[in-house]
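Novice: With the sequence up front, the predicted model follows.
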Amino acid sequence: MIKKLTILATIYSLFSLSGNQTLYAQDKLEVDVGGALRFNYNLSSWKEGQKNRGGDFGYDMFRVNFNSSYKEIYLNAEYRLYSEAFGGGFLKQGWVGYHFNEQDEIQVGLNQVPFGIQQYNSHNWFFNLTYYFGLEDDHDMGVKYLHVDDRFEYNLAFYKNSEELTFGGDSESSPNRYSYDVVGRNKEVNQFNGKLIYKFGDSIKSRLGVSAQYGGLYNLDTKETGSHNGLALHYEMNVQNWNIKLQGMIINHDPKNLPGESDEILQMGAYGVPYEVASDFSVYTAAVSKSIPVKLGPISNLEFYNDFGYMDKKVDRFEDSFMNVTGVLVSAGKVYTYIDYAAGYNHSWLGGNFVDDFSVGNPDAKWEARFNINIGYYF
């Protein structure tokens, strides 16, 4: 963050937002203001018109971050502006936190759900396959307790619901959001999460963890509440300039739909558009990266990576989904550029028909790919 305002502690109120940085107890009110502006180029194998003109280059996203702290209380949030086609503007995260001490804190508001490898289960701009089912960098409305010490980390959380924008008695959840959630005629409610990480190793630093979640699915038509649950086993290793992430998840949904409506498929939504996802599935991911410090003009580091994901749908007649992204992150001062070759099979964002690739799928589908360059200035 390059802009810092120090305000006397006698000022009573503040509104602020932030990314991952945490500010500890301060005698004066501390405020950091930052953000990012990103542009994107892409060339997709399944878009003939785009191939004919050599791809497209345009606006991706503008965001504003604020972060503040006064004594043990802090405020953290991030607001993003996308094009109208991708949902427009929405809050990615935003919570009020309190530090009990250097190891324990509580967060209330729109905070990251403690499930699986965090903050990201990936290295690339597209994330891993887990993101597209609300299982990576997901944020919901609730309260979370965090403990971090030298050997263990654990989180306990309760989420009343995902982002709620309308507050109507029978209003569907809007897909205008950053992270994927259940939308349509079912709504996520009353979700409990628990996560435990054991840290070990010196030259090879390891993080072995297990995560669990259980919550309700309220159906707007039947007025009944079904359920959903998930279990994840995850491992992350850092050695020298290498990072490795391995993860397996079992996910189940049991909606109480109207008679005759399938309970094998759910609607999930983000970025303004919903799509179908299989109700029950397992997802397995493996991600590896290698950072290489360099001196190439303004370029100081190159991070090469490969992130792989496989979705195993429990219904036999459904076609499974795959994703693989190979690329490099180029760091040059405040400019970060992701250069990715992203390939997908029965993947809504990578060559599919978007509607049912993550549910029924297409047995005649073929692998499609997108060459993508995302350029961001972070301040």
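Specialist: Thanks, I have the structure now. Bear in mind the structure is a predicted one, so any value in this text is a computation, not a measurement.

Novice: use CA for all of it now, contacts and neighbours both
Specialist: Fine.

Novice: got a list of what the nearest residue to residue 110 once chain neighbours are set aside touches?
Specialist: Setting aside the residues directly before and after it, residue 110 is nearest to residue 141 in space (C-alpha to C-alpha, 6 or more residues apart in numbering), at 4.5 Å. The contact partners of residue 141, taken as C-alpha atoms under 8 Å, 6 or more residues apart in numbering, are 108, 109, 110, 111, 159, 160, 161, 162, 163.

Novice: helix, strand or coil for residue 141?
Specialist: Per DSSP: H, G, I helix; E, B strand; the rest coil, the secondary structure class of residue 141 is strand.

Novice: before we move on, back to that, now tabulate the contacts of residue 141 in TSV and tack on neighbour count.
Specialist: Putting the contacts of residue 141 into TSV (neighbours: other C-alpha atoms under 10 Å) gives the following:
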residue	neighbour count
108	19
109	21
110	25
111	24
159	23
160	17
161	20
162	24
163	25
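
Novice: how far away is the residue nearest to the spatial centre of the chain from residue 112?
Specialist: With distances taken as C-alpha atoms, centre = their mean, residue 137 lies nearest the centre of the chain, 2.2 Å away. Taking C-alpha to C-alpha, to the nearest Å as the criterion, residue 137 is separated from residue 112 by 6 Å.

Novice: cool, and residue 212?
Specialist: Distance from residue 212 to residue 112, by C-alpha to C-alpha: 14 Å.

Novice: again with residue 241
Specialist: Counting by C-alpha to C-alpha, the gap from residue 241 to residue 112 is 27 Å.

Novice: Have a look at the two and say which one is more surrounded.
Specialist: Using other C-alpha atoms under 10 Å, the more surrounded residue of residue 241 and residue 112 is residue 112, with 23 against 11.

Novice: here comes the other one, which I'd like you to weigh against the first:
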Amino acid sequence: MAKLTTTLCLILALVGMPSAFAQSDSVESTDAAASDDASESATTTQQDDEPTLDVNVGGSISFNTLFRNYGADTPFEEGADRVLSDGAFTFDTFRINANGSYGDLTFSTEYAIYPDAFGGLFIHHGWVGYAFSDAAEVQVGVSQSPFGIQPFASSSWFFNNTYYVGLEDQYNSGVKALFSPGNWDIQTAYYMNPAGTDFFGTTTADRYSYDVVPGADNLRNTVQEHQGNLKIARTFVHGDDASTKVGVSGQIGQLTNQGNQDFETPEDPAAGNTDWHGAYAVHVQQQLGGFEAKLQFAQQNMNPPVADGESTDFVTMGAYGGTYRVASDIDVYSTSLSYTIPVDIGPISAIAPHYDYSQVVKDVDGWNDNVSHILGFTTAAGPLFAYTDLIISKGHPFNQPFDETFGGVMAQQADNEWRTAFNINIGLYF
């Protein structure tokens, strides 16, 4: 059978040889063309599959005009009152930012320039991420901590008191994971340390968001480290223009006494000691057409590792190059109401009236609450945004004189006086 098969093959080959050669030339030519097409197709496919770098660069510059008169009797405040009683127009901040992607890699960063009196230069945020899908991403770097209503629990330029105790628009350094299956918003993070830490690990108050930092008098040497966050929220859609987002947040971390950074002073006897801090919040966001309501309750507990005999009733927090004391155990109530009204008045496209209310209640008898009422509106005109705000408050850090009362503004809040200020912030965003 094998011999028969071999013989038939030889006969067919001999009979068909001329045609075979002709076909061979044709096939070779066809194969060459097919090979070229395949090579071009492969190159095109490879080019199509190659990710491209997509970068968007932007920024903002803003200015403030502030009117207030505290009647304080310190030389600094007397001078400030003379200037600010009639309003003062001054530079607020310049920011440059970039965000984009390279395939599944994502990134976002922003650097801020403030006046020297407010800390000067520091990073706002900066992270690199990987998107596993449209519903899952991991970010490494300085990112917004997953806690409470985001991006802001307030609507005004002054912010609510939640920000000034480190529980709103907070940024830290570490790893964050975000999951958004369906209508869920699930975020978890581990932060090794806050954003305002220099190369040698020394924590300073030159930063955007408030954290526990060493005190200006070098008597409080406590810093935040090794913090874990978890936020779970779900959005309930009630129609085309109505929704409710309900969520809970929690964080827990370590407070470390890093010892004196000034080697000319004696070492803190509690140097190296650690303890813990924690906070939780429940929050609701309601949207109905142009109306938005943001409601939040938070509780924060700090346990500073200090030397024997020192008070644990407060910690020192800082940002913008300055520090003040914050009560260790607090309840924080925050409310923000706003309504966006589309308009067509020259370049103005929208006006959004808003009202922010917040209150900080301390656990120490005799320490006064911090209370603020902020009434104003935001105006949008193309790339221009203007915040116009009237604040009436007791113990709001940005509506408090820089006198002997400021150091305890979020702790004892000793003077407990109502103060009023009017501010207009005009920003160009590009």
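Specialist: That came through fine. Since this is a predicted model, take the numbers as computed values, not measurements.

Novice: so what number do they get for TM-score?
Specialist: The TM-score (TM-score structural alignment, normalised by the length of structure 1) is 0.90; 352 aligned residues with a C-alpha RMSD of 1.5 Å.

Novice: re earlier: which residues sit in contact with the counterpart of the residue nearest to the centre of structure 1 in structure 2?
Specialist: The criterion is TM-score structural alignment: under it, residue 137 of structure 1 has residue 169 as its aligned partner in structure 2. With contact set as C-alpha under 8 Å, 6+ apart, residue 169 of structure 2 has these partners: 144, 145, 150, 151, 152, 163, 209.

Novice: what about the longest helix in structure 2?
Specialist: In structure 2, assigned by DSSP state H, the helix with the most residues is helix 17-49.

Novice: and the next element down the chain from it?
Specialist: The helix or strand immediately downstream of helix 17-49 of structure 2 is strand 53-67, counting by DSSP states H and E.

Novice: just how off-centre is that next one within its chain?
Specialist: Averaging C-alpha positions (C-alpha atoms, centre = their mean, to the nearest Å) puts strand 53-67 of structure 2 15 Å from its chain's average.

Novice: Which residue numbers in structure 1 does that strand align to?
Specialist: Per the alignment by TM-score structural alignment, strand 53-67 of structure 2 matches residues 29-43 in structure 1.

Novice: Also stretch 112-119 of structure 2?
Specialist: Aligned by TM-score structural alignment, stretch 112-119 of structure 2 falls on residues 80-87 of structure 1.

Novice: do stretch 24-32 of structure 2 as well
Specialist: Against structure 1, stretch 24-32 of structure 2 falls on no residues (TM-score structural alignment).

Novice: And the helices in structure 1?
Specialist: For structure 1, the helices defined by DSSP H cover 48-52.

Novice: ok so, going back, among the contacts of residue 169 of structure 2, who's most crowded?
Specialist: The member of the contacts of residue 169 of structure 2 that has the most neighbours, counting by other C-alpha under 10 Å, is residue 145 with 29 neighbours.

Novice: can you tell me which residue in structure 1 aligns to that residue?
Specialist: Aligned partner of residue 145 of structure 2 by TM-score structural alignment: residue 113.

Novice: residues in contact with that match?
Specialist: Neighbouring residues of residue 113 of structure 1 by C-alpha under 8 Å, 6+ apart: 137, 138, 139, 140, 157, 193.

Novice: and the gap between the closest residue to residue 164 of structure 1 other than its chain neighbours and residue 166 of structure 1?
Specialist: For residue 164 of structure 1, ignoring the flanking residues on the chain, the nearest one in space by C-alpha to C-alpha, 6+ apart is residue 173 at 6.5 Å. Separation of residue 173 of structure 1 from residue 166 of structure 1 (C-alpha to C-alpha): 8 Å.

Novice: okay, the two: which has more neighbours?
Specialist: With neighbours defined as other C-alpha under 10 Å, residue 173 of structure 1 and residue 166 compare such that residue 173 has more, 25 against 11.

Novice: that older thread, after superposition, how close is the match of strand 53-67 of structure 2 to structure 2?
Specialist: Superposing on structure 2 and averaging over aligned pairs (mean C-alpha distance after the TM-score superposition for structure 1), stretch 29-43 of structure 1 comes out at 0.5 Å.

Novice: Just to check, residue 242 of structure 2 is in contact with residue 285?
Specialist: No - proximity of residue 242 of structure 2 to residue 285 does not meet the contact threshold set by C-alpha atoms under 8 Å, at 10.8 Å.

Novice: Looking at those two now, which is surrounded by more residues?
Specialist: Neighbours were counted for residue 242 of structure 2 and for residue 285 using other C-alpha under 10 Å; residue 285 has more, 20 against 15.

Novice: Aligned to the more buried one, what sits in structure 1?
Specialist: In structure 1, the residue matched to residue 285 of structure 2 (TM-score structural alignment) is residue 236.

Novice: Could you do residue 238 of structure 2 as well?
Specialist: In structure 1, residue 238 of structure 2 lines up with residue 202, judged by TM-score structural alignment.

Novice: what's the neighbour count on that match?
Specialist: For residue 202 of structure 1, the neighbour count with other C-alpha under 10 Å is 9.

Novice: again with the one 10 residues further on
Specialist: By other C-alpha under 10 Å, the residues close to residue 212 of structure 1 number 20.

Novice: Next: residue 32 of structure 2.
Specialist: Residue neighbour count, defined by other C-alpha under 10 Å, stands at 12 for residue 32 of structure 2.

Novice: Then residue 168 of structure 1?
Specialist: The local packing of residue 168 of structure 1 (other C-alpha under 10 Å) involves 9 other residues.

Novice: now it: how far from residue 25 of structure 1?
Specialist: Taking C-alpha to C-alpha as the criterion, residue 168 of structure 1 is separated from residue 25 of structure 1 by 39 Å.
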